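A.B. asks: structure for this input, please:
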Amino acid sequence: MNQSPAQAEHPYHHRPNPAESAGTISAPMLNPQPDDTFPPIDSLLFAADVFFRFCHNQPYSLFHEATFRQRLVAGELPSHLMWALLAAARRYSSLPNLQLNDSDDAQVYARKAWECMKLPWSGGVSDEEVVPILQSIILIVNVEHPSGLCASAYMKLGFAIRLVLHSKLHLEPEGTLDPTFREERKRTFWSIYLQDKLISLSRERFSILRDEECRIQLPCSEVAFREGRYEQTPTLEQFTGDCLDQESADSCCPLALIAVMASTLSRVSYYVLQENRYSQLGLPWSSTSPYASISSTLLQLEIYFGMNEDPKKALRERCYIDESIDQHLAGPFIYSKALFHLSHCLLHHPFLIQQRLQKLKQRAPPIFINTAWQTCRMHAQRLIELKDTKHHNVLVLTSLYGYCTMVAGTIHVLSMNDDNQSIREQGQEYYNSALDFLNDLSCYWKHAALMATRLERFRQQCENRRTDMNPCADKSGHSPGDVKALWQSVDYALLSAPTRPGSPTHGQAPGGIDLFTPQSKLFDFADFDTFAEGLGIFSNLPVLENKNLFPDLEISAENDDSLESVSAK
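C.D. replies: Next comes the predicted model:
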């Protein structure tokens, strides 16, 4: 049969055999890149090894591995996508034989990816052209936002979302598409959706994608994706109503569950961080309030997906294949649990509840605020405990874990002011664990180092103002500095910014500040054997030696008691 030109040029027309081992592709590049400064093929293949071991489904799923590797070897990938690949892989390993004049740094590669990208401002491009651009932007944003370049990441993501809507990637495509490309297209959209929800965990930034407009199916199972076959899956709409059916829950894979949890988290963040400014939605204990409806949704998700089950038990039931854990299932499942517990922490946070009541000129019934505080503490504990799944060889290193740990850590600091001695002791224990985890994450994410410093300062501030920081006290006991510090402790954008909130960054991190540990002290995941042997490789990650990494934050203000102005002892 003769092929049409369109068929011959389609990048997914000749799919590799999915059963073929991805690691067998080692032939020289057939069509070398014309840019002599571009890394050699062995460096790119090594970066692909790192990416699919440590980035795929963590939490973004962008590429069909066998197809991606074949196109990489054939030189069919756009330059911007290869630079973005290097940026993502560099987070977890040094890269061999780069032969570049620039420094070996993830931000450098992300910048190169953006600079060589030809953006389709005029529209009218095919899905085959749009999807690689979106994939690169997703990887770039995931480098920039944790590096403190929040405004730059926000702008780039905004363009990507508009490109998604213009290209109608939020709608189900024609059934004639190649199944592999169709699923990549779908997973790319849900990755953009997730970034939109996470980057709006702030008082100043709003989500753009509305759930009711996302008519595309959720991601299919990992097995179906690997085999390159189509699989019918539910839509997000089937999880956002009042009733969730068992059939939809059973067909929701761990990766799809991330989108479901992100939708709920977005409802929480809008209610507690953004709408809280106006508080027009009534009292939280009203049966018709968003507080009640979101609580109901979280309860359903808990029942159908075992969100409060012991992680070890849940992993064995949901993420084991042939008696061994599958990282591409386990990573998304634990990430989903983190989003679930984070939703509870924010929804039931006593400070955020009190802020709403302050605007309504109301006071909370003691039983309500005490129950909310108990629920908040419990889920903050579950959040911190998720880090222990590393002992079962689950990767818990994605950038959002820094924010989750910071939110949970500040809750545990507040519990150190509780009237109950056992609660205070528990708070101290979990605070120490949160700080240790942030220090571990600091080896890979710059904003985690910043959060570790801010968490220590928050503890110091609460210790100095113990009588004023009772978590269940009404707002009248909080100074303006206390209020500012508490707002900062739950705002993802402010927590990720490397300078004092409100000061300009000019699109770059402060000069002369290296927030990573020295390369010699950085755990390098290039040695994959230790991971495969199940030796608990994450139990002894290096801790940053220099805690005073943010001289730009050492700002004294006569009447400012915020996180930013409290000096470390």
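
A.B. asks: hey, let's count contacts and neighbours off CA atoms from now on
C.D. replies: Noted.

A.B. asks: measure stretch 50-66 end to end?
C.D. replies: Using Cα to Cα, to the nearest Å, the end-to-end distance of stretch 50-66 comes to 14 Å.

A.B. asks: equivalent analysis for stretch 113-122, please.
C.D. replies: 20 Å.

A.B. asks: let's see this one next to it:
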Amino acid sequence: MPSQPLPSVLSTLFSEESIYLVDLYFKFIHDQPHSLFHEPTFKASVVAGTVSQPVLLSMMGMSARFATQPDIRSRGPMYCAKGKAALKDDLENVCIENIQACILVGNNCFGDCSADAESLYFVIAIRMSQILNLGGCNEVDDGVMCETKRRIFWTCFIIDTWASGGSDLSRQFGWQAKQPRVPMDESVFSSMKPGDSDIAESEWRPGLWGHMVRLVGIYSQIQQLHTQLAETAEWDEALMDESVRRLEAELDAFAQNLGPGLKFSMENLAVFVSRGLGSVFMAFHLGYHHYYTLLFYQYLDQRRPSTRNGKKHADRCKAHATIICNILKASREVPGAEALYNIVGHVTIVSSSVLLHTYLFGEPHELEDSRNGLESNLESLVQLRSYWPSVELMINRLVVFQKNCIMSLGRNTHRFDKWMVKFLIAHSLALEDKVDNMWPDSDQGQTPEDASLERSRITQSMIMDIQNSDTFGGATGYPE
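C.D. replies: Below is the predicted model:
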């Protein structure tokens, strides 16, 4: 459905500012937490004045966070409010533009600490995509529209997986036997023009977002495993090890099929940055290594019965958490590789919790690297918090995690339970202190050693520093 031109009262304000903020969106957000647009076509609609008002206003509200000019940045909440109001006025119009707007509004809500509103808008987007059957193309659709529909379909699938787990709610999008093909190579899609035919199967190859879709299918199984563990009083260690082995094999097979050019390295990052896909490359690897970290996380619990692969799994958890730290560091230092979308905060928190646990309970040879990694991650959290108020709540979750680790210093571990699953997956929910802290009698009476107390004081000081640091940083330091 064609969008109406912007009212003249708003057109004067938008003009150059709207184009500037749209450019910021495509630089810092596009193809990272979601993939909703064909960039050349969308920008052309902005210039022509035919762009959807709910979409444009919501996009401007999101990207104003990254503006270096204080006056433009200060208008971000106004754009968010106007975008939400425009969407509500047209909410019964089931169309692609309103799906895009719902996803943008949902992201703005989550970034501003309104997780319940985020869930509502995401559910509306998912239902609209099902009504429109975005998994299939119409005969009148050109290649750009076909691929845009696929990307919105898979965005809804990924959002449903992450957001439902993040709020501890049931999923809306079930995996079906017949699905549209996953998104194509981003460079090929970007080079397509309106009227072009869809890419033939013989010429099609998946892009980074196509790989992300396949990874999320594995992630959903990891979510299910964690939920089962949390709801089971007595674990069947053999069954759990078998489940982990199976999912590990899926992730390892996925990695082997990627080829050397898609592995995370500074050389490969430079190639993707040169193609304008540095941030998408980072988003892909943050998710990939986050899923590995989650899969092996329960093996950090040193109270668990010894298993044949327990130490190996714990070491792999630490290794992938460290790779996330390296990715975040590169994202801060390499222009064109920024990872500044909201959910990076949660990925950083989980990685930081592994590094924190390693520093508190690890071997002497692990201390320097885990402390340096934790300090580096905290830099990313301070940076992310300057754009997204919700990251403050995520930092608070790390504070609660640290507190519970310190409470268990005499027992030399923390317990993997429902509380821990909430910490790892339900990122939208506030994290309370543990109520049930029961431990075997053999642990009673133990007290932490002086070295452990010193480690706890160091980590407390590190996290306190970021809590007390300036929360307003803006996008200074990034090329416009």
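
A.B. asks: can you pull the TM-score for these?
C.D. replies: Laid over one another, the chains give 0.80 as their TM-score (TM-score structural alignment, normalised by the length of structure 2), with 442 aligned residues with a Cα RMSD of 3.7 Å.

A.B. asks: counterpart of Gln195 of structure 1 over in structure 2?
C.D. replies: Taking TM-score structural alignment as the alignment basis, one finds that Gln195 of structure 1 is matched in structure 2 by Ile159.

A.B. asks: got a list of what that match touches?
C.D. replies: For Ile159 of structure 2, the residues meeting the contact criterion (Cα atoms under 8 Å, 6 or more residues apart in numbering) are His34, Phe122.

A.B. asks: same check, this time on Gln223 of structure 2
C.D. replies: Residues in contact with Gln223 of structure 2 (Cα under 8 Å, 6+ apart) are Gly165, Ile425.

A.B. asks: now the residue mapped onto it from structure 1: which helix or strand?
C.D. replies: With TM-score structural alignment as the criterion, Gln223 of structure 2 lines up with Ser269 in structure 1. Ser269 of structure 1 is located in helix 254-269, with elements delineated by DSSP states H and E.

A.B. asks: that helix vs structure 2, average offset?
C.D. replies: Superposed on structure 2, helix 254-269 of structure 1 shows a mean distance of 1.7 Å to its aligned residues (mean Cα distance after the TM-score superposition for structure 1).

A.B. asks: the next helix or strand after that helix packs against which elements?
C.D. replies: Elements were assigned by DSSP H and E; along the chain past helix 254-269 of structure 1, the next helix or strand is helix 290-305. Using 3 or more Cα pairs under 8 Å, 6 or more residues apart in numbering; DSSP states H and E as the contact test, the elements touching helix 290-305 of structure 1 are helix 246-250, helix 254-269.

A.B. asks: which one of the ones you listed lies closest to Pro40 of structure 1?
C.D. replies: When these are compared by Cα to Cα, helix 254-269 sits nearest Pro40 of structure 1, at 32.6 Å.

A.B. asks: and that closest one, what's buried?
C.D. replies: Along helix 254-269 of structure 1, the positions that meet the burial threshold by neighbour count (16 or more other Cα atoms under 10 Å) are 254-269.

A.B. asks: re earlier: check which helix or strand covers the match of Gln195 of structure 1.
C.D. replies: Assigned by DSSP H and E, Ile159 of structure 2 falls within helix 143-167.

A.B. asks: if we can go back for a sec, Phe153 of structure 2 versus the match of Gln195 of structure 1, what's the distance?
C.D. replies: Here Ile159 of structure 2 is placed at a distance of 10 Å from Phe153 of structure 2 (Cα to Cα).

A.B. asks: do Ala44 of structure 2 as well
C.D. replies: For Ala44 of structure 2, the distance to Phe153 of structure 2 under the criterion Cα to Cα works out to 23 Å.

A.B. asks: more crowded one of the two?
C.D. replies: Phe153 (27 against 12; other Cα atoms under 10 Å).

A.B. asks: tell me the contacts of the more buried one?
C.D. replies: Counting by Cα under 8 Å, 6+ apart, the residues that Phe153 of structure 2 touches are Ser129, Leu134, Gly135.

A.B. asks: 10 Å instead?
C.D. replies: Applying Cα atoms under 10 Å, 6 or more residues apart in numbering to Phe153 of structure 2 gives the contacts 35-36, 99, 125-126, 129-130, 133-136, 147, 159, 179-180, 182-183.
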